[in-house]
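One predicted model, sequence on top.
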Amino acid sequence: MSEPDFDQLRRAMVSNQLRPNQVTDAVVLAAMGDVPRERFVGADQASVAYRDTIVPLGDGHALNPPIATGLLLNAARPLAGEHVLLIGTATGYVAALLAEMGCKVTALDADKGPLAAGWPEGAPYSLIYIDGAVEQIPSVIADQLAEGGRLVGAIIERGVTRLALGRRVSGGFGLESFADIEAVPLPGFAPAPVFSF
């Protein structure tokens, strides 16, 4: 597929997938319209990079559907200059989008260490973006948010994946889901087993 075809696919993603599904932030739309998603998948997957589905990448990695990425960024409203912790880098697509929006990004990869611990050395963060679906948000991650900071990601609740936005206010953390969208499961976020006698 030639480069002009990818440009057309990128424009179609913005106009046909993102805008009709309430992705309205102009900065998010511009970044997703500019960053070439096909460069963040293998050459054999480039032709499906813009489909509204999870793109398997091998070795247990996958790329979230464009709508999941767009809705999470839209909810997060990243601002230029903000310090962002990205948990689960996959191929680096979301890191590239955040950098395009002017954010300072610290990215964690599952191959390099446990994602559920976050990166306290760089805290506090204005935004934590979990690039995938998890069963719970560990308090150690929420604690890495600055006061007023936001966290976005997908939460798996009784087999349903829901996109969610959380905020740290007055030392507490609240999380609210806003859309049921498929997302790539991230390893290492299962709740601790509960034993009963």
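Received it, and whenever you're ready, just let me know what you need.

use CA for all of it now, contacts and neighbours both
OK.

what about the helices in the chain?
Along the chain, the segments classed as helices by DSSP state H run 3-12, 26-34, 66-76, 93-100, 139-142.

Now render those helices as JSON lines, adding mean neighbour count.
Supplementary listing: the helices of the chain in JSON lines, determined by neighbours: other Cα atoms under 10 Å:
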{"stretch": "helix 3-12", "mean neighbour count": "15"}
{"stretch": "helix 26-34", "mean neighbour count": "19"}
{"stretch": "helix 66-76", "mean neighbour count": "24"}
{"stretch": "helix 93-100", "mean neighbour count": "22"}
{"stretch": "helix 139-142", "mean neighbour count": "17"}
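
Check it against this one:
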Amino acid sequence: MNIEQARFNMIEQQIRTWEVLDPTVLDLLQQVPREDFVPGGYKGLAFADLEIPLGHGQTMLSPKLEARMLQALDLKKADSVLEIGTGSGYMTALLAKLAGRVDSVEIVSHLSRDAAQKLAAHGIANAALEVGDGARGWGNATYDVIVLTGSTPLLPESFQRQLNPGGRLLAVVGEAPAMEAVLINCVAPGVYRRTTLFETCIPVLRNALEPERFSF
């Protein structure tokens, strides 16, 4: 496989056509080698328009979804970022290249360990990886950007409270097959604006907040 041609085709045929036109994002996708973060048995699918299994019910998001999320977050070099779901570490790498600091949480310990090795191999030193359950919030720190890489049926309010003024939160909310990517902006302390970006469907975070189920 011609790696560079496949990368070019991914960007031109999948990502640009899904309204990702930010030159900073497009350049970054050229620079960070996605194929290095894909599990060994799936290297040939590194640039395909699909989710790649990572094991334990986890997946690597499709390239166009990763790119669309990055564009919507409008990251700045001074931003602090909380990522829920490290997964392969590829999205972590993209976030770290654009932001000042990334705290990334992964519930599966060996995925976090593998991602840390890949990030180190690429000289990415501004991402701190932790093992734990962040599906309903993580710690007490506040951030400029929070992104969930798995879906959640209900979005815990705790994430909003962790946003700094001017901060952005991106999450895929809902239950299959009706999920929406939503962007929440903290326009002032305790004041939030919610925008629906697009419809999609991705695997749910383990232990995500769910609505109450009625039994009869």
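Okay, I see it. Computed from a predicted model, the values in this text were never measured in an experiment.

follow-up on the earlier one: and of the helices of structure 1, who's closest to Gln45 of structure 1?
helix 3-12 (12.6 Å; Cα to Cα).

Run through the neighbouring helices and strands of the closest one.
If contacts are counted by 3 or more Cα pairs under 8 Å, 6 or more residues apart in numbering; DSSP states H and E, helix 3-12 of structure 1 sits against helix 26-34.

At the geometric centre of structure 2, which residue sits there?
Thr149 (3.8 Å; Cα atoms, centre = their mean).

which position in structure 1 aligns with that one?
By TM-score structural alignment, Thr149 of structure 2 lines up with Asp131 in structure 1.

next one: Gly139 of structure 2
For Gly139 of structure 2, the aligned residue in structure 1 is Pro120 (criterion: TM-score structural alignment).

Near that match, how many residues? Count them for me, please.
Pro120 of structure 1 has 14 neighbours, counted by other Cα atoms under 10 Å.

nearest residue to it other than its sequence neighbours?
Gln144 (6.1 Å; Cα to Cα, 6 or more residues apart in numbering).

Next up, the contacts around the one you found.
By Cα atoms under 8 Å, 6 or more residues apart in numbering, the contact list for Gln144 of structure 1 reads 118-120, 123-125.

what about 7 Å?
For Gln144 of structure 1, the set of contacting residues under the criterion of Cα atoms under 7 Å, 6 or more residues apart in numbering consists of 120, 123-125.

quick one: contacts for the closest residue to the residue nearest to the centre of structure 2 other than its chain neighbours?
Across the structure, with Cα to Cα, 6+ apart as the measure, the residue nearest Thr149 of structure 2 apart from its sequence neighbours is Gly85 (5.5 Å). With Cα under 7 Å, 6+ apart as the criterion, the residues that contact Gly85 of structure 2 are 104-106, 148-150.

Done for today, thanks.
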